[in-house]
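In: A structural model of the following input is requested.
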Amino acid sequence: MGDPQILAKGWDPISPAEAGWTFVSFAVHTVPAGQTFPLPADDHERAVVPLAGSAIADIADQHWEFGGRDNVFAGLGYCLYVPRDTAASLTAVTDVEIAVAAAPATTRHQPVLVTPDDTQIEMRGGGNASRQVNSLMLPDFPADRLHVIEVWTPGGNWSSFPPHKHEHDREGEAELEETYYYRLRDEENGWALQRVYSPEREFELTAPVRDGDLLLIPWGYHTTVAAHGHDLYYLNVLAGPASKRTLQAHQDPCLAPVQADWPSVGMDSRLPIVPRYPR
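Out: Take a look at the predicted model:
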């Protein structure tokens, strides 16, 4: 398995072979209005999240129109779950930018469309570690391996904090491959800092990330901080070998105690920074 790495905007679709791991595939596609994007049937389950624009999905006799936000800061996302052995076609109503995550699956579940009405406007953390979360596919979702979450972090705040890892299958921790796909409200000038580290592997990655970059996290503690004045979004995809769906994480024991102060500090008053639906 390879090291954690950041791929600059313009990266090619990621398969497990390119990532150096076993489960997660990830791609972002732009489909012009009126064109159709096929998803052929295979042994992978997929999650389709429109980042901008609207599309119509056809799966057998089911027909959904979904999406509609101008960008990821305009409203919560939709997520279309396409099970294994299931063909789907997506027809762009407007120009549409869509993220497609995939993982091998052993069980065929039913197609599901998750809408903004199906999720909570959730705030996590406290103080300058406050962020907004939209949980599209959590462990209780009827799927095999895929988990999908949207996260918005106000400028100057920390996210995925305290740093945590999904590295080993053991009590309180699950082995999960993970990707972060970043977008910045200011696409040209916005940036954040990403840290991935592993004392046991003597590994350290601390680097700026910008709009359109992609992080691959096969192992290691990780956390992100948005630059002051630059709101950050990332689409978080996880999948792993565990037979039971779980997102258990092991927090860095050196930093885990800081969250004890969050109830007294309270939530960042800027949250939520994204409405359920575009205004």
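
In: Please make it C-alpha for all contacts and neighbour counts, starting now.
Out: Fine.

In: So which residues of the stretch 1-150 of the chain form helices?
Out: Under the criterion DSSP state H, counting those that start in this stretch, the stretch 1-150 of the chain contains helices at 16-19.

In: Quick one: the strands in it, in order.
Out: 5-7, 25-31, 36-39, 44-52, 54-59, 62-67, 79-82, 88-92, 96-104, 112-114, 122-124, 131-137, 147-153 (DSSP state E, counting those that start in this stretch).

In: So which of the ones you listed is nearest Leu238?
Out: strand 147-153 (5.1 Å; C-alpha to C-alpha).

In: Pull the contacting residues for Ala8.
Out: 210, 212-214 (C-alpha atoms under 8 Å, 6 or more residues apart in numbering).

In: please give me the structure for this one as well, since I'd like to look at both together:
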Amino acid sequence: MIKQVSLQYGYNSLVEPGEMQYIEFGVFKGKKGDTYTCNTGDREAVLVFLTGRCHLWVNGEDYSVVGGRRSVFDGNAWSLYAPNETQVKIEVLDEAEVAISKTHVAADALPKLIKPEEVNVRDVGVWNWRRDVKDIVDKRIPASRLVVGETINPPGNWSSWPPHKHDVHNPPYESKQEEVYFFKVQPANSFGVARLYTAEGDVDEVLPIRENSVLLIRRGYHPIAAAPGTRVYYLWTLAGESRDLIPNDAPDYRWMKDTEAVMREWQRNL
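Out: Below you'll find the predicted structure:
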């Protein structure tokens, strides 16, 4: 399922409570001087400062100024992991967007500010399925269920490739997590494409990706493609009973991952 969204000033609830089993998601959009307060209650949350600068307070403690990206395509994000029973206050210093992912918690933890230099950046894939993957909240952060990061597709490239799924609890071969993608495209009037499908064939959808699209992934394979001349960004949020990520690649395309080391060496020697 994909939603095409036009963000308004204030908090935009894009995945409502109960719409998915675990994940709730929204984006706060603010102009200079706007404030927003988030009380996590019985949820944990990850706030990713997509663009703009904000003054941040956590449980009354001054966390100073965070953010600063002009675009999601510019560098790494500032982010905050906020456990249950945490109050977060934001004051916008210039036009800003903040993505907020939430889920039910199973254990207590402490707030953690994640600086841009603490983001784990990976160069994943090769050739026309190469992309930049940025792990923001992973096993380094003792969250209860959330795993959050960003991916950027170069023009014309694919990601979530080879196609993979994570909808069956079958360790060590596959983990079960649902997922939400929130997209930006550059230029903003261009597009990408998502395919959501299952091996059984009961789900097979090709969906347009536009600026601020939201893709809800409950099951199935979910590769993403950027149009030529277009970069595609997406913030990804996973949640389930386990934070162990074990994607199960589609059998028809597993061979492509096996070729990556050879192709990297070939490209290096061109």
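
In: Can you give me the TM-score here?
Out: After superposition, the two chains reach a TM-score of 0.92 (TM-score structural alignment, normalised by the length of structure 2), with 260 aligned residues with a C-alpha RMSD of 1.7 Å.

In: sorry, back to before: out of the strands of the stretch 1-150 of structure 1, nearest to Leu205 of structure 1?
Out: Once the strands of the stretch 1-150 of structure 1 are compared by C-alpha to C-alpha, strand 5-7 is nearest, at 7.9 Å.

In: which secondary structure elements does that closest one contact?
Out: When contacts are defined as 3 or more C-alpha pairs under 8 Å, 6 or more residues apart in numbering; DSSP states H and E, strand 5-7 of structure 1 packs onto strand 214-217.

In: Just the buried residues of the strand it packs on, please?
Out: Buried residues in strand 214-217 of structure 1, defined by neighbour count with 16 or more other C-alpha atoms under 10 Å: 214-217.

In: how many neighbours does Thr223 of structure 1 have?
Out: A total of 18 residues lie near Thr223 of structure 1 under the criterion other C-alpha atoms under 10 Å.

In: That one touches Gln194, doesn't it?
Out: Yes: using C-alpha atoms under 8 Å, Thr223 of structure 1 is in contact with Gln194, at 6.2 Å.

In: May I see the buried residues of strand 214-217 of structure 1 organised as CSV, with distance to Gly77 of structure 1 added?
Out: Listed next are those as CSV, based on distance: C-alpha to C-alpha, whole Å:
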residue, distance to Gly77 of structure 1
Leu214, 19
Leu215, 20
Leu216, 22
Ile217, 23
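
In: Pull the most distant pair out of those residues.
Out: Among those, Leu214 and Ile217 lie farthest apart (C-alpha to C-alpha), at 9.9 Å.

In: Can you check which residues contact both of the two?
Out: Thr179.

In: Could you count how many residues lie near Cys254 of structure 1?
Out: 9.

In: what residue of structure 2 matches up with it?
Out: When structure 2 is aligned by TM-score structural alignment, Cys254 of structure 1 is paired with Asp252.

In: tell me the secondary structure for that match?
Out: Of the three states, Asp252 of structure 2 takes helix under DSSP: H, G, I helix; E, B strand; the rest coil.

In: same for the strand or helix carrying Glu179 of structure 2, what does it pack against?
Out: In this assignment (DSSP states H and E), Glu179 of structure 2 forms part of strand 178-186. Other helices and strands packing on strand 178-186 of structure 2, by 3+ C-alpha pairs under 8 Å, 6+ apart, are strand 214-217, strand 231-239.

In: possible to save these as a markdown table with distance to Trp161 of structure 2?
Out: Shown next, in a markdown table, are these (distance: least, C-alpha to C-alpha, whole Å):
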| stretch | distance to Trp161 of structure 2 |
| --- | --- |
| strand 214-217 | 15 |
| strand 231-239 | 14 |
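
In: Asp94 of structure 2: which of those is closest?
Out: strand 231-239 (21.5 Å).

In: if I look at Ala17 of structure 1, how far off is Ala256 of structure 1?
Out: 34 Å (C-alpha to C-alpha, to the nearest Å).

In: for Ser135 of structure 1, that is, sorry about that
Out: Look at Ser135 of structure 1 and Ala256 of structure 1: by C-alpha to C-alpha, they are 22 Å apart.
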